[in-house]
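Trainee: sequence and predicted model, in that order:
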Amino acid sequence: MNVETVRLMMNMFDRDNDGTISFNEFIGLWNYIEKWKACFQTYDLDGSGTIDTMELQKALRGFGYNLSEQIVSLIVTKYDVCGRGDISFDNFVQSCVTVQTLTDAFRRIDVAGTGVVTMTYEQVRCKLRLKNDV
């Protein structure tokens, strides 16, 4: 896995925030990775070992995220390190967790549940800073 995905998962499972993963935290992380692996294999429809834009869109819809084809293409472009139009397992996990994190942050701001928020420039900068710390 790439360094960013490992950092992301370490932050998620370091429950006591001591900068390390205890044995029990590791077990939780291992189970989490195994679930993602099964999910990845479910949506890797052509068995290529990578997820393309169409497969990612199906996966995200399966998770309840109805994103446009244009947004999904942008996600693939961001996480496609080889420039082939698809993403590897670790980048799939990282992209899905990022979508979840951003959606959760959006929902906290969208208190009316309308799907539309108005933010100041400073709020956007703060949210981006927090996202980069996740």
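Mentor: Thanks, I have it.
Trainee: for the rest of this, base every contact and every neighbour count on C-alpha atoms.
Mentor: Noted.
Trainee: give me the nearest residue to residue 52, chain neighbours excluded.
Mentor: residue 86 (4.1 Å; C-alpha to C-alpha, 6 or more residues apart in numbering).
Trainee: so that neighbour touches residue 53, yeah?
Mentor: Yes. With contact defined as C-alpha atoms under 8 Å, residue 86 and residue 53 form a contacting pair (6.6 Å).
Trainee: which residues do these two both contact?
Mentor: Applying C-alpha atoms under 8 Å, 6 or more residues apart in numbering, one finds that residue 86 and residue 53 are jointly contacted by residue 76.
Trainee: want to compare, so here's the second one:
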Amino acid sequence: MATPMPSEADLYKIFSAADRDKSGHISADELQKALSNGTWEPFNLRLVKMMIGMFDRDGNQTIDYNEFKQLWKFVNDWLNCFRQYDADRSGSIGKHELNHALNSFGYRLSDATYNLFMKKFGTPDGQSIIFDNFLLLCISLQGATASFAAFDVERKGEIKISYEQFLNSVVPLIA
């Protein structure tokens, strides 16, 4: 079942509550406190900063209300996607569910890669991934895919690059 978008008035109330200093802009810290990952823990700060970078149109490292509306829709759309692949409705996705999700996105990856994803983005026991870390994984994977595609000019799924090209490609994704 899809989560509906709140009304414009309700969304503005959410924005205003998150804007604790009443500046008309939400910082990464304020946004982190405003979002929920379903575990009563704050959203992953790295993800919050990535999303601000994605939606901050004026480059001030905060988001205004219009940017917040776009970010909220983005998060809501991904939450609905996450719920679609959380087959057992546990509030997290296991390796099999992650495999199903990424396969449907067009990724054909080895079991070893899924194990790596579970270790890197999963809960401490490596058995499941909660929503915000699923979103962080998907955004990171999209960025890595775009970086790879820039070098895969023949679209063979293989590239040959120098070490510096590699670093210039991945450092922005991990910083």
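Mentor: On my side now, so go ahead. All values reported here derive from a predicted model rather than from experimental measurement.
Trainee: let me see the TM-score of these two.
Mentor: Once the chains are laid over each other, their TM-score by TM-score structural alignment, normalised by the length of the first structure reads 0.93; 133 aligned residues with a C-alpha RMSD of 1.2 Å.
Trainee: what's the residue nearest to residue 52 of the first structure aligned with over in the second structure?
Mentor: Structural correspondence for residue 86 of the first structure with respect to the second structure (TM-score structural alignment): residue 128.
Trainee: ok, that match - contacts?
Mentor: Counted by C-alpha under 8 Å, 6+ apart, residue 128 of the second structure has contacts 92-95, 118, 122.
Trainee: quick one: which of these is nearest to residue 145 of the second structure?
Mentor: Closest to residue 145 of the second structure out of the contacts of residue 128 of the second structure is residue 118 (18.5 Å), distances taken as C-alpha to C-alpha.
Trainee: so who does the aligned partner of the closest one in the first structure touch?
Mentor: Matched across to the first structure, residue 118 of the second structure falls on residue 76, judged by TM-score structural alignment. By C-alpha under 8 Å, 6+ apart, residue 76 of the first structure lies in contact with 52-53, 85-87.
Trainee: do the same with residue 170 of the second structure
Mentor: Contacts of residue 170 of the second structure by C-alpha under 8 Å, 6+ apart are 144, 147.
Trainee: residue 14 of the second structure versus that one, what's the distance?
Mentor: 35 Å (C-alpha to C-alpha, to the nearest Å).
Trainee: how far away is residue 53 of the first structure from residue 80 of the first structure?
Mentor: For residue 53 of the first structure, the distance to residue 80 of the first structure - C-alpha to C-alpha - is 10 Å.
Trainee: show me the helices in the first structure, by range?
Mentor: 3-13, 23-43, 53-62, 69-79, 89-109, 121-133 (DSSP state H).
Trainee: aligned to residue 66 of the second structure, what sits in the first structure?
Mentor: Per TM-score structural alignment, residue 66 of the second structure is aligned with residue 24.
Trainee: that should have said residue 49 of the second structure, apologies.
Mentor: Using TM-score structural alignment, residue 49 of the second structure sits opposite residue 7 in the first structure.
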